[in-house]
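Asker: Predicted model follows, preceded by the sequence.
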Amino acid sequence: MTPAHLQIAQLYQQHQRAVLATLIRLLGDFDQAEDACHEAFIAALAQWPEQGVPANPRAWLVSTGRFKAIDKWRRHQHEHSMAELPELADETEEQDSTLLSDDELRLIFTCCHPALSVEARLALTLREVCGLTTEQVARAFLQSPVTVAQRIVRAKQKTRAAGIPYQVPSDQQLPERLDAVLKVLYLLFNEGYHQSS
């Protein structure tokens, strides 16, 4: 592995969850954001060893992922129908590192929305925000990976179908929503402390 590839691997470890959180905000869909995030890192692997790492790699990855998703929607639109592209969030804010951090906070509260069951909230947050594998989440719940994977898929579908907003709750809603977030942090601490893998 070349030094450039090692640097990209390190940047993946540092920024992948934040890039994903911002892409979920911009694209409004977990699965499309995950695909776009992976495509952005693939593009980085292809370009950065020759062109160098950009000054703001996280913003580059977000922008590249967003454009990859738009290209995919356009190809799909061209092949299947003349439907409009989904409405995307404004990308002009994505350069702000504070907003990127806020996107992670928004994602935690979106994953912990009361419309989801407590088990779904915890599994979805540990998987999507914290980056634990499905197997690690299953060990934390003492359940099979298949059960947890199905729970995560259903939670994503419900989030999309119910139109759960991608936002930090208001001051009035915060007390009822904070408990699930604190449970997630506790389980994440346990996973880090006991290192089940």
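Answerer: Yes, it's here.
Asker: switch to C-alpha atoms for all contacts and neighbour counts from now on
Answerer: OK.
Asker: check which helix or strand covers the nearest residue to residue 116 once chain neighbours are set aside.
Answerer: Excluding its sequence neighbours, the residue lying closest to residue 116 (Cα to Cα, 6 or more residues apart in numbering) is residue 155, at 6.7 Å. Residue 155 is part of helix 145-162, with elements assigned from DSSP states H and E.
Asker: Check the offset of that helix from the chain's centre.
Answerer: Taking Cα atoms, centre = their mean, to the nearest Å, one finds the center of helix 145-162 at 14 Å from the center of the full chain.
Asker: thinking again about what came up before, near the residue nearest to residue 116, how many residues? Count them for me, please.
Answerer: If you count neighbours by other Cα atoms under 10 Å, residue 155 ends up with 21.
Asker: same deal with residue 118?
Answerer: Using other Cα under 10 Å, residue 118 has 14 neighbouring residues.
Asker: before we move on, back to that, which parts of the helix holding residue 155 are buried?
Answerer: 145, 148, 149, 151, 152, 155, 156, 159 (16 or more other Cα atoms under 10 Å).
Asker: then this one, side by side with the first:
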Amino acid sequence: MVIDREAIGRIFRTESGRSVAALVAMFGDIELAEDAVQDAFAIAVRRWAADGIPPNPGGWITVTARNRAIDKVRRDARGNQLLRATTMEPAAAVPDDRLRLIFTCCHPALAPQSQVELTLRLLCGLSTADVARAFLTTEPTMAKRLVRTKHKIKAANIPYRIPADTELPNRLRAALATVYLTYTTGYSRSPDLSEEAIELGRMLRLLMPDEPEVAGLLALMLLTQARRPTRTDGTGELVLLRDQDRRQWDRDLIREGHNLVRWCLHRNQPGRYQLEAAIAAVHADATTFADTDWNQVLTLYDQLIAIATTPVVALNRAVAVGEVHGPAQGLHEIDQLNLPGYYPFHAARAEFLHRQGHTDDAARAFDTAASLAPEGPERRYLQHRATTT
């Protein structure tokens, strides 16, 4: 039987985080858990080639990884002691396992960049090479950084648990960023991973029901997910927001997202995710792209940039400026920014140049954007625009 390696790759991205979380819960050792899950997937490639992919591949991986981990600790000098402390029930990741792993990865003893790197590797199922590309470094360098971070967790005896209520506020920002990172990673790579992130968002909402930013993040993910069916066409090519068939947007997700946004507004404690969710709600309200209330979008971006002064937020605000005040003003705002390695920056410049009739400059900007974009629909779209503008 020929094994579908692409299918196994999707399973790894979707299930590896669950399996690692389950094994960390059992053994309390991140490196042991990660190594065992890697071994289980290596075994899966061989076994599934002969037997086919099982009905519950995630459960198969977790059980196989658990058995590999047990074999390893039995060979270790302190293995019997560890096994006595280990639950021996059949392995199945419970939802809290992933939350515990998120809070472990996001412990304040770790540097913010280390938190993100480890989360991408453990929870999002990205390879070390993929994480290295995300941070513009080499795979060996990233491998060393990840090893150092895991060793720091062990040396500092960072607990694998959900923080106490008194600790949650100080740990929340990193946890929210981690869940959103999981969502955005899945949005471009794996639909199942995005669903996992939404589930994690719902868990955080249950854990902290009175926290507006938790509700804001969940609303943002739901409103974005509602548009997902129309993001690409039947051939897998990119469809811009202006061209999407809004009749196919998921109205149940939009309704839920709107309710959460309204709940946040009543709390009057605006934060980054709440404002981004409000912007997404404005887009969801418009029956056509032309009906979008760009003045409201720009007002919300003005509030957002006051509390999240980042170049990416500034770029999104500049696009809104261009929609409200015209492409020349939008281009002026964009050209104040310094984002040479960020492909949406060049794509936005190209669009406003094109609207002003500067076709040669627009084509060059589209070409630059295409060269920086990841493989997939975005790159193909930008390459097409570069050759047809």
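Answerer: Alright, I've got the coordinates. Because the structure is predicted, anything quoted here is derived from the model rather than measured.
Asker: What's the match for the residue nearest to residue 116 of the first structure in the second structure?
Answerer: Residue 155 of the first structure maps onto residue 149 of the second structure when the alignment is built from TM-score structural alignment.
Asker: Could you double-check that that match sits in contact with residue 114?
Answerer: Yes. The criterion here is Cα atoms under 8 Å, and residue 149 of the second structure meets it with residue 114 at 6.6 Å.
Asker: The match of residue 155 of the first structure and residue 126 of the second structure, how far apart?
Answerer: Remark: distance between residue 149 of the second structure and residue 126 of the second structure (Cα to Cα, to the nearest Å) = 16 Å.
Asker: Residue 171 of the second structure too?
Answerer: 24 Å.
Asker: got it, and residue 380 of the second structure?
Answerer: Distance of residue 380 of the second structure to residue 126 of the second structure, given as Cα to Cα: 23 Å.
Asker: Counting neighbours, go ahead and name the busier of the two.
Answerer: Neighbours per residue, other Cα under 10 Å: of residue 380 of the second structure and residue 126, the larger number sits with residue 126, 22 against 16.
Asker: Which residue comes closest to the more buried one once chain neighbours are left out?
Answerer: residue 120 (5.8 Å).
Asker: Mind telling me what the one you found corresponds to in the first structure?
Answerer: Per TM-score structural alignment, residue 120 of the second structure is aligned with residue 126.
Asker: Relative to the second structure, what is the average displacement of the one helix or strand that match maps to?
Answerer: Using DSSP H and E, residue 126 of the first structure sits within helix 118-128. Its aligned residues in the second structure lie a mean 1.8 Å from helix 118-128 of the first structure after superposition (mean Cα distance after the TM-score superposition for the first structure).
Asker: Count residues in the vicinity of residue 21 of the first structure, would you?
Answerer: Number of residues near residue 21 of the first structure (other Cα under 10 Å) recorded here: 28.
Asker: follow-up on the earlier one: ok, the buried residues of helix 145-162 of the first structure vs residue 34 of the first structure, which is closest?
Answerer: residue 156 (11.8 Å; Cα to Cα).
Asker: State the number of residues packed around the closest residue to that closest one other than its chain neighbours.
Answerer: In space, and not counting its chain neighbours, residue 156 of the first structure is closest to residue 30: 6.7 Å by Cα to Cα, 6+ apart. Residue crowding around residue 30 of the first structure was assessed by other Cα under 10 Å; the count is 20.
Asker: Touching, residue 30 of the first structure and residue 24? I think so.
Answerer: Yes. Between residue 30 of the first structure and residue 24 a contact is recorded at 5.7 Å, counting by Cα under 8 Å.
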